[in-house]
Every structure is written in structure tokens, then in C-alpha cells.
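Asker: My questions concern the predicted model and sequence given below.
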Amino acid sequence: MTKSKTPIWRSIQSSLTREIADGILVSGDKLPTEAELAIRFGVNRHTVRHALGAMAEDGLVHARRGAGVFVTGKPTDYPIGKRVRFHQNIRAAGQMPAKTRLQLATRRPSPREAKALQIEPDDQVHCYEGLSLADAVPIAIFRSIFPAERFPDLLEALDELDAVTAALKKCGLDDYTRISTRLTARLADATQAGHLRISQGAPILRSEGVNADSDGVPVEYGTTWFSGDRVTLTLRDDA
């Protein structure tokens, strides 16, 4: 079965988004007109309009009636290093962080989760799922898995604080660091697209990571699906 090609409007969106990310277009800049972009990309104005509409949904551009389309911002820089802290990363990018909770539950681990956390298949884990937002725009879906035996009160702490670092600290873990990260490219399924407000089949980046305490014992196995057009991931070898 032949794979469907990327829609032309999506290629235009990606090209213009890269120019914003690279600083060729900056906040406040006016984009070329629809007619000029149609000539540049060899398409009709309707296709250009579709691409600009998707960028507006991502919060990258906005239209001013009678004036044109202007750059609002650029994809969020999101460093991934030994210490990955969502709120800290988003504030460092000059944006307001927020989370929307999707699930707090205790259950059996999947084989992959048990292996990552170095626990037995019959052990229990706490599962924390939600959406990460920057300036009220969803940029990622996350799922964090923790060993329930080590952190019996973690769900209550997460329910109260809604922040992993603060909740773990309340449960007795003062610090933790990333010991492994794996990045892969994916296409958004219907559920992911709905949560992230993107089109089904749009590019997303999946990050799998394991965080450990000072003794190297895993304390969290996390999977995050980032909207490909809203986030620039940077691998950083920090302390």
C-alpha cells in the first residue's frame, strides 16, 4: 500500500515555521501576501490560506484585517538534559506554563514500564497523564510512571500540587536526573491530534526518558508526545 504524500499546505506551513524558528522571520514581521506566497510555492491562494490558518491555530501568526498576516512568536525552545523541568523550561522561553490533567491512577505496569523502572511485573505503578501548555497553547501530551511502592502517597501529592518535582519532593525525593532519553518521530493519531489541536497525521516527536535518584535507581519513566511545529527540542549536557 503506497503511503500518502504530505499535503502541500503542510509543507508550506513547515517551511514558514522553520523560518520563524531560525529567526529569519521574527515577532512583529509581516508575512508576504497570499498572492506572493502562492507564487513562491507554486500553489493557489487557497492552499496558502490553509497553511496560514494552521499556523494561526499554532499561535505563530495572526491576521490583522486590512493589514496582512504577522508573526506572533516562534516554536518553544525545550531543552532536554540531565534535569528536565517543564515549568522551568517554558518560563525560560518567556512563556507561561500550565498543565491540564487527563488521568491520575494506580495500576499494573506494562512490560516496557516495568523494565524501565526495574520493578517486577506484578508491582504497582502510579500513572500521571496530561497536557503541557505554553501561553495556553497545548504543546505536548505526557505520561509519567512512578513505582507505587516507593512513593505510596504520590497521587495525593500530584493531586494537590500538579507538578512532578514538587510532588516527588513532598514524598521525600529532593532531586533526580535524567539517565536516558530516546527520541522518535511519529504521526499524530486521532486522540493525540484532538488533544494537541492539530491535524491527524501531523508530525509529532516522542520522547522516552528515565529519571533516577542519586544512587541511579529509576524513579520515573516518562513518555512525551510533542507537537512537531510548536516545539524545538534541544539536547543539552547540563549538570
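Answerer: Arrived safely.

Asker: make it CA atoms for all contacts and neighbour counts henceforth
Answerer: Noted.

Asker: All the helices of this protein, residue numbers only.
Answerer: Remark: helices assigned in the chain by DSSP state H are 8-21, 34-41, 45-57, 86-92, 111-117, 154-161, 164-170, 190-196.

Asker: mind giving me CSV with those helices and columns for distance to Ala140 and mean neighbour count?
Answerer: Shown next, in CSV, are the helices of the chain (distance: least, C-alpha to C-alpha, whole Å; neighbours: other C-alpha atoms under 10 Å):
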stretch, distance to Ala140, mean neighbour count
helix 8-21, 17, 18
helix 34-41, 30, 15
helix 45-57, 15, 18
helix 86-92, 11, 17
helix 111-117, 20, 17
helix 154-161, 19, 17
helix 164-170, 16, 18
helix 190-196, 7, 16
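
Asker: To Thr181, which of those lies closest?
Answerer: Nearest of the helices of the chain to Thr181, taken as C-alpha to C-alpha: helix 111-117 at 11.5 Å.

Asker: other SSEs contacting the closest one?
Answerer: Counting contacts by 3 or more C-alpha pairs under 8 Å, 6 or more residues apart in numbering; DSSP states H and E, helix 111-117 packs against strand 137-147, strand 218-227.

Asker: re the thing from before, so which of the helices of the chain gets nearest Arg101?
Answerer: So among those, helix 154-161 is nearest, using C-alpha to C-alpha, at 9.3 Å.

Asker: let's bring in a second one:
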Amino acid sequence: MQRDTWQIVKDHLASDIDSGKLLPGTRLPTEPELCEVFGVGRHSVRRAVSALAVEGKLRVEQGRGTFVEATRLINYQIGRRTRFRENLTGQGYKPSGEHLSTTIVPAPDRVAEALRIARGAEVHRIMRRGRADDMPINLGIAFHPVALFPDLGARREAGVSVTEIYRDHGVTDYFRKSTTVFTRRAEPEESRLLRQHPDHPVMVVTKIDVDTKGTALGYSEAVWAGDRVQFSFDSLDDPFVGEEGKTP
């Protein structure tokens, strides 16, 4: 049975990606160039590229081109002392963060409940995009009480880490008190900022950080690229896990 032209193009590109001939991050030739290489029309090239994007092998970025997607999943370990930078550097990635916005807003109900503050109390709302080797992997929105950290917004915008800001305010150590993970469809703006295919899902992780006395320091909601990251949870890092590795 004769295959359609677009399937031939798709299989050829997929073979080059799987064999390593086209490495992650490689920019594909333009659509007209691919048409010339394969001797096919634009429709066949577009359908082949679209199919590979849905499979997660290619990433189409409006205005920039089509790129080979990363195939190795980042194993992001979540424990009591999860730190973004340490998680990535330990796997050979270069971590970086991009500041997107800083505002002071009245705490929404869910934020006030998580931080144990009055509804409507002022909180810093910080939005950042996390990268691994310049590849976007998450969008994070963090909330911190203004009463505890009045200068946090400006310092985060200047690139100062949360850990350093906490330390300057007398917080010598802090822990992840709780974590919630669920998946959903990506919103269009999330897909754009994460540079992922609109049909790919995202994983949403919410967490609450507390100090050693149990005071809530921050609440965050992070949207992760579902085809680039997997999570592992370290039970040995949990203070409530007994010697046999089971929760009493």
C-alpha cells in the first residue's frame, strides 16, 4: 500500500531525530526549503511537521521557526527542601529564571488560606519563567506576605533568590509543607510562554513553604511543561516517615 507523501516526510524527519542526526534544539529548514528537499508541496510539509509536533518531537514557535524538541525528561525531585537551581545543576542543566512581573495585590481566598493571613491582606505576586539550558520548563506565580517581607518584590525583580531574601529577614531554614500536583490542558498563553505544542498538557504544582516554627512564608502555583519534566517524590526527606519508610 502506497503511503501518503506527508507520511514519507514525517517518517524521514522522525528517523533523523531518533538517530541523533537532528539534535534537540536544532532549527529545521524553512517550509520552502523542506519542500525543495523532499520535492513535495507545502501541505505535505505542514502536515508532517504538525504530526511530529503532536508527538513531541518538534516544537513550532511562531516567528522563530521549528525546532527539534528535547527528548530527555528532566527528573525534578520534590522533597522538603526542593530547590530549583540544585535540582537542575545536579543533572547537568544550566538553570536560569526570567522575571515576568511583580505586583502587590490583596490576597485571594486560596492564598490567604494557604498563608494563614487575613483575606485581602497585601501579598507580593511574583511571576517568573524557569529555564533549563535556555529551554522554558515552567511558569511560576508565587505569593508572599508583604507584612513579613516588605522588600521581596523589588529584590526578586533584581534577581535576588528567595532563600537569600528569607535569610536577610531572619529565616535560616524553610521547608515545603505541602504539595499538590494535577494535570490539565494548557492555556494559549501558557503554551506560548513555554514554547510547547498547544495540544500538550501541563502539570500544575502548588506548594506552601514554612519556616522551622511552622510560619507560612510563601504559596506558589507553578505550571510545568508536561512533555519535558517528570516528578519524583523523596519520602526519605519527609520528617513524618518512620525508620521502615512508612508513614506512622
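Answerer: Received it, and whenever you're ready, just let me know what you need. Every value quoted in this text rests on a predicted model; they were computed, and no experiment measured them.

Asker: What does the TM-score come to for these two?
Answerer: Superposed pair, TM-score by TM-score structural alignment, normalised by the length of the first structure: 0.72. Supporting alignment: 195 aligned residues with a C-alpha RMSD of 2.9 Å.

Asker: Turn the helices and strands packed on helix 111-117 of the first structure into JSON lines, including distance to Lys169 of the first structure and mean neighbour count.
Answerer: Output for those, formatted as JSON lines (distance: least, C-alpha to C-alpha, whole Å; neighbours: other C-alpha under 10 Å):
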{"stretch": "strand 137-147", "distance to Lys169 of the first structure": "13", "mean neighbour count": "22"}
{"stretch": "strand 218-227", "distance to Lys169 of the first structure": "12", "mean neighbour count": "23"}
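
Asker: JSON lines please, covering those strands and showing distance to Leu161 of the first structure.
Answerer: Output for those, formatted as JSON lines (distance: least, C-alpha to C-alpha, whole Å):
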{"stretch": "strand 137-147", "distance to Leu161 of the first structure": "15"}
{"stretch": "strand 218-227", "distance to Leu161 of the first structure": "17"}
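
Asker: which stretch among those comes nearest Ala116 of the first structure?
Answerer: When these are ranked by proximity to Ala116 of the first structure (C-alpha to C-alpha), strand 218-227 comes first, at 6.4 Å.

Asker: which strands and helices sit next to that closest one?
Answerer: Packed next to strand 218-227 of the first structure, using 3+ C-alpha pairs under 8 Å, 6+ apart, are helix 111-117, strand 137-147, strand 203-212.

Asker: against the second structure, where does stretch 209-220 of the first structure fall?
Answerer: Stretch 209-220 of the first structure corresponds to residues 207-218 in the second structure, going by TM-score structural alignment.

Asker: Can you tell me what sits against the matching stretch?
Answerer: Identification of contacts with stretch 207-218 of the second structure by C-alpha atoms under 8 Å, 6 or more residues apart in numbering yields 114-116, 142-145, 148, 171, 173-180, 219-221.

Asker: And for stretch 112-124 of the first structure?
Answerer: Contacts of stretch 112-124 of the first structure (C-alpha under 8 Å, 6+ apart): 106-111, 145-149, 210, 217-221.

Asker: Equivalent analysis for stretch 182-200 of the second structure, please.
Answerer: Contact with stretch 182-200 of the second structure is made by 53-54, 56, 59-61, 136-139, 201-205, 225-227, as judged by C-alpha under 8 Å, 6+ apart.

Asker: rerun that using 7 Å as the cut-off
Answerer: Contacts to stretch 182-200 of the second structure, defined as C-alpha atoms under 7 Å, 6 or more residues apart in numbering, come from residues 53-54, 59-61, 136-138, 201-205, 225-226.

Asker: out of those, who's nearest Lys21 of the second structure?
Answerer: Closest approach to Lys21 of the second structure among those (C-alpha to C-alpha): Arg59, at 16.7 Å.

Asker: Tell me which residue of the first structure lines up with the closest one.
Answerer: Aligned counterpart of Arg59 of the second structure in the first structure: Glu57 (TM-score structural alignment).

Asker: before we move on, what about Phe182 of the second structure?
Answerer: Under the alignment by TM-score structural alignment, Phe182 of the second structure pairs with Thr184 in the first structure.

Asker: what does Thr102 of the second structure give?
Answerer: Using TM-score structural alignment, Thr102 of the second structure sits opposite Leu104 in the first structure.

Asker: quick one: the nearest residue to its match once chain neighbours are set aside and Thr76 of the first structure, what's the gap?
Answerer: Distances taken as C-alpha to C-alpha, 6 or more residues apart in numbering place Tyr128 nearest to Leu104 of the first structure, at 4.8 Å, with adjacent residues excluded. Separation of Tyr128 of the first structure from Thr76 of the first structure (C-alpha to C-alpha, to the nearest Å): 23 Å.

Asker: Need the residue closest to the centroid of the second structure.
Answerer: Asn138 (1.7 Å; C-alpha atoms, centre = their mean).

Asker: got the contact list for that one?
Answerer: Taking C-alpha under 7 Å, 6+ apart as the test, what Asn138 of the second structure contacts is Arg129, Gly130, Leu194, Ala222, Val223, Trp224, Ala225.

Asker: redo that, cut-off 6 Å
Answerer: Arg129, Gly130, Val223, Trp224 (C-alpha atoms under 6 Å, 6 or more residues apart in numbering).

Asker: What's the match for it in the first structure?
Answerer: Counting by TM-score structural alignment, Asn138 of the second structure lines up with Ala140 in the first structure.
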